[in-house]
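fold the following, please.
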Amino acid sequence: MTWHLYTSPRSPFVRKVMIAAHELGLADQITTQDVVTTPMTPAPELLVDNPLGMIPTLMAGERMIFDSLTILEVLNDAAGGALFPAGTRQDCLTRHAMANGMMDKAVRILDEQFRAQNGDTEAHIAGFVAAIKRGISWMEPRLTEGRFDAGDIAFCALLAYLDMRFPKFLWLADAPVAARWYADISTRPCVADTAFQTPPFV
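The predicted model follows:
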């Protein structure tokens, strides 16, 4: 199989994927395309495949694979690799999550530095809002009645968070399918019993 990977030469998340690809002997099966993408101005060519405009994004034909951990799992499975040893998988994933979280913090430091220099807070917020709305639109045709897997749980938690933190976000009007799905999912005991706390919690 041939894959196409959207990349940036300075992204730690892309570097992680490329290290894995070389380790697994798959690097020569991956074509790469460097893109310049930011929250305010996502790369148009990347938006065609990933509504969040984020890298790395791996294309396997028409199939979009995202984020970096998912890409690692796909490549590892394709190569029959041992990046996620069965006996220590949970420990491996925990260490990966810690490293990934630190990468995210480091990238956010850089982002905050750029924002402080340019004074474009509103543009940043608008870019993030647009990305979330594109993401919800991408999710809508992939929602399935009766299914409730980890992907559904994550999407449910996102929508609940938007309602709690950003009541003026008004995503419901633009996403009727997701709104109906969320209303139905919200009746599940596991969702109702874990509702976000109201003030004084922050």
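
drop to CA atoms for contacts and neighbour counts, all remaining ones
Will do.

where do the helices of the chain begin and end?
Listed in chain order, the helices of the chain (DSSP state H) span residues 12-23, 44-47, 68-79, 89-118, 121-139, 150-165, 171-174, 176-185, 189-192.

work out the gap between the fifth one and the centre of the chain.
Put plainly, it is helix 121-139. Distance of helix 121-139 from the chain centroid (C-alpha atoms, centre = their mean, to the nearest Å) equals 12 Å.

and Q33, which of the helices of the chain is closest to it?
Nearest to Q33 among these is helix 44-47 (9.6 Å), distances taken as C-alpha to C-alpha.

distance between the closest one and the chain's centre?
Once both centres are worked out by C-alpha atoms, centre = their mean, helix 44-47 turns out to sit 15 Å from its chain's centre.

got it, and stretch 35-47?
If you compare the mean C-alpha spot of stretch 35-47 with that of the full chain, they lie 15 Å apart, counting by C-alpha atoms, centre = their mean.

now show me the structure for the sequence below, then we'll compare the two:
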Amino acid sequence: MKLLTSAASPFVRKVLVTLHETGQIDEVETIDVHNTPLAPHPAVAAANPTGKIPALIRSDAPALYDSRVICRYLDHRAEAGLYPENRIWDTLTLEATADGILDAAVLIIYEERFRPTEKVSMEWIEGQWTKVSRALDALNTRWMSHLNGRMDMGHIAIGCALGYLDFRHDARQWRTGRDALAGWYAGFAERPSMLATAPKA
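Reported below is the predicted structural model:
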């Protein structure tokens, strides 16, 4: 299998952490590509018609894309139990919350990076950050019992989302007023899978 990646992508990181945690990292060749929303790499566009990474190219079947699909596939392939049936809806909701954080956080970067300076909307940027902030508050107040339990895909997704906030939005100081979540992340970030996949500019 081949995984189309970008070193800075938090969605790629979710897949890489999953590969590490399920013992499959040596079974996948990673191919780093330069991919932007305005100019997707040809290999990415061929694997995923939306032009987004990550994309997992399989030799015996069509390519898989969207990090949630790929992670679910890898978990199934390894029978790793990252989507436990007895709490599947909570796990999926946490993963969706993490992806919602990432969608908003990445869109802020796109707004600042790909729009002409005179057309950048600070109101729109703050609207995206409000989504992130609400999600972080929900994690800190409603989801700590789950996060403090046995690791599943929700943990991986939230860990990668918080890592991306540190990487691209550190000035926002997301930890302020969210001590429980910050404390959980301090421990989770030290997992070998997280250390091995730390984002690069």
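
overlay them and tell me the TM-score.
Remark: TM-score between the superposed chains equals 0.56 [TM-score structural alignment, normalised by the length of structure 2]; 119 aligned residues with a C-alpha RMSD of 1.7 Å.

re the thing from before, let's have the helices of structure 1 in TSV, adding distance to V35 of structure 1.
Conversion of the helices of structure 1 to TSV gives the following (distance: least, C-alpha to C-alpha, whole Å):
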stretch	distance to V35 of structure 1
helix 12-23	12
helix 44-47	8
helix 68-79	16
helix 89-118	17
helix 121-139	17
helix 150-165	27
helix 171-174	29
helix 176-185	30
helix 189-192	39
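
in TSV, list those helices along with mean neighbour count and distance to T37 of structure 1.
Output for these, formatted as TSV (neighbours: other C-alpha atoms under 10 Å; distance: least, C-alpha to C-alpha, whole Å):
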stretch	mean neighbour count	distance to T37 of structure 1
helix 12-23	17	13
helix 44-47	16	8
helix 68-79	17	16
helix 89-118	13	12
helix 121-139	16	11
helix 150-165	14	23
helix 171-174	14	24
helix 176-185	16	27
helix 189-192	12	35
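
among those helices, which is nearest V36 of structure 1?
Of all those, helix 44-47 sits nearest to V36 of structure 1, with 9.3 Å by C-alpha to C-alpha.

those strands in structure 2, which residues are they?
Per DSSP state E, structure 2 has strands spanning 2-5, 29-32, 55-57, 64-65. These are given in chain order.

just give me the mean distance for the shortest one relative to structure 1.
Mean deviation of strand 64-65 of structure 2 relative to structure 1 after superposition (mean C-alpha distance after the TM-score superposition for structure 1): 0.8 Å.

can you list contacts of that strand?
47-48, 52-58, 70 (C-alpha atoms under 8 Å, 6 or more residues apart in numbering).

H20 of structure 2 maps to what in structure 1?
Residue pairing (TM-score structural alignment): H20 of structure 2 is matched to H22 of structure 1.
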